[in-house]
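Sequence and predicted structure are below.
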Amino acid sequence: MYRKKFLGIFFIFLSLIIVILFSYFKFFGNNKSKIVHIENKEEVYNSNLIKDVEYSTKDKNNNEYFIRADEGEIDFSNPNIIFLKKVYAFIKLIDSREITIVSDFGKYNSENYDTIFSKNVKINYLDNKIAGEYLDFSLERNLMIISKEVSYSNLDNIMKADVIEINIKSKDTKIFMQDQKEKVILKSKN
């Protein structure tokens, strides 16, 4: 009789320990620490989420690139990739004026400084304003590709297109529609 009670209690405790260990490893076992280098400070994070992210760099041609976001999340599979929220970028190109870019989201590559901006992308350059839903900005390729519901305006004109490609170095620009049957819409403000 006592042996049956003892075995019953033993199996209950054993089951409880197994459930506790399983729960611990399920919820806490995959928590990896990450060392992040930001503004000459090293901090250890138990998560891949960082508040108030800032990066700045100069390329080999002395172009300056500054990016800031309210929040960043490091991709554990590729630590050079950081997913950003509420993004602001400032670009000062040599032999050119400043470019500012804002968007709801971004994907920044800290290795080559390429950045993809998405959702409510707004670009300001001199008196030119470009809005769209997607911007692929690459210092490495010297290229900006703005797409999805693109609108462009300056002091004199308003234009609607599907894609605007700008060579950052030469300033050569291509404006086109994805469907060749459709036409770019250009209206004068005057």
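Sure thing, it's come through.

C-alpha only now, for contacts and for neighbours.
Will do.

Just the strands from the protein, written as ranges.
Along the chain, counting by DSSP state E, strands occupy 34-38, 41-45, 49-58, 64-74, 81-92, 98-109, 115-125, 128-138, 143-153, 157-167, 173-176, 185-188.

Distance to residue 18 and mean neighbour count added to those, as a markdown table?
Output for the strands of the chain, formatted as a markdown table (distance: least, C-alpha to C-alpha, whole Å; neighbours: other C-alpha atoms under 10 Å):
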| stretch | distance to residue 18 | mean neighbour count |
| --- | --- | --- |
| strand 34-38 | 29 | 13 |
| strand 41-45 | 29 | 10 |
| strand 49-58 | 31 | 15 |
| strand 64-74 | 33 | 19 |
| strand 81-92 | 37 | 21 |
| strand 98-109 | 41 | 20 |
| strand 115-125 | 46 | 21 |
| strand 128-138 | 49 | 20 |
| strand 143-153 | 53 | 20 |
| strand 157-167 | 58 | 19 |
| strand 173-176 | 62 | 14 |
| strand 185-188 | 67 | 12 |
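
another structure for you, compare them:
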Amino acid sequence: MKKKIFVKIILILSLIIISWFVYSKYFKEDENLLFKPLNPTTKNEGEAIYNSNIIKDINYSSKDLKGNEYILVAKKGEIDLDDSDIIFLTNVTAYIKLVKNSELIVINSDYGKYNTINYDTIFSKNVKIDYVDNIITGDYLDFSMMKNLLIISRNVVYKNLENTMRADVIELDTITKDTKIFMYNSSEQVNVTNIK
């Protein structure tokens, strides 16, 4: 009788061990597959999510009610994970085509931050504005299409055929061409050099 009980216990334990082995080998792995990404781009899941937000060769175009056109081109963009309306750009060129004067304003910079809803764009590092015979360079540019306003600041140099000017800030209304040039410190003066 003891021998029969002992054999039953061994059989039950063997059955439990075999069941656990089969479960862990086949079923537990399949369960984990349900939570893996279908087409991961990298082994690191964080990188896969990060890479999915990068866009190459960006081209945005928009027009206001007056017919002025704003075209934005960039080599690369990255969608902000906290706000999908914001795109961080690299190697940026913007074209502002004004209907009133048929003039083209070209803006170049290393980096940009573009709002896809209101088209506001912040340009940074090696900013250059080129329009007609004028070139303005600086470190930071804030452009608002709705306000028709360009504000360039930090190490600003304005050059035309006759003058070179250094200032802290230049504000330019893209429609009226009204320009404000000033220094942050009111005791400092804008430096103007005549080229001729």
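Okay, I see it. Quantities reported herein were computed from a predicted structural model and do not represent experimental measurements.

Overlay them and tell me the TM-score.
TM-score of the superposed chains, computed with TM-score structural alignment, normalised by the length of the first structure, equals 0.78; 169 aligned residues with a C-alpha RMSD of 3.0 Å.

quick revisit: quick check: which of the strands of the first structure is nearest to residue 9 of the first structure?
Of all the strands of the first structure, it is strand 41-45 that lies closest to residue 9 of the first structure, at 41.6 Å by C-alpha to C-alpha.

Which neighbouring elements make contact with that closest one?
strand 34-38 (3 or more C-alpha pairs under 8 Å, 6 or more residues apart in numbering; DSSP states H and E).

Contacts for the strand it packs on next, please.
42, 43, 44, 45, 46, 47, 48, 53, 54, 55 (C-alpha atoms under 8 Å, 6 or more residues apart in numbering).

now for the residues you listed, which pair is the farthest apart?
Going by C-alpha to C-alpha, the pair spanning the contacts of strand 34-38 of the first structure furthest: 46 and 55, at 21.0 Å.

on that earlier part again, the strands of the first structure into JSON lines, with extra columns for distance to residue 4 of the first structure?
Shown next, in JSON lines, are the strands of the first structure (distance: least, C-alpha to C-alpha, whole Å):
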{"stretch": "strand 34-38", "distance to residue 4 of the first structure": "50"}
{"stretch": "strand 41-45", "distance to residue 4 of the first structure": "50"}
{"stretch": "strand 49-58", "distance to residue 4 of the first structure": "52"}
{"stretch": "strand 64-74", "distance to residue 4 of the first structure": "54"}
{"stretch": "strand 81-92", "distance to residue 4 of the first structure": "58"}
{"stretch": "strand 98-109", "distance to residue 4 of the first structure": "62"}
{"stretch": "strand 115-125", "distance to residue 4 of the first structure": "65"}
{"stretch": "strand 128-138", "distance to residue 4 of the first structure": "69"}
{"stretch": "strand 143-153", "distance to residue 4 of the first structure": "72"}
{"stretch": "strand 157-167", "distance to residue 4 of the first structure": "77"}
{"stretch": "strand 173-176", "distance to residue 4 of the first structure": "82"}
{"stretch": "strand 185-188", "distance to residue 4 of the first structure": "86"}
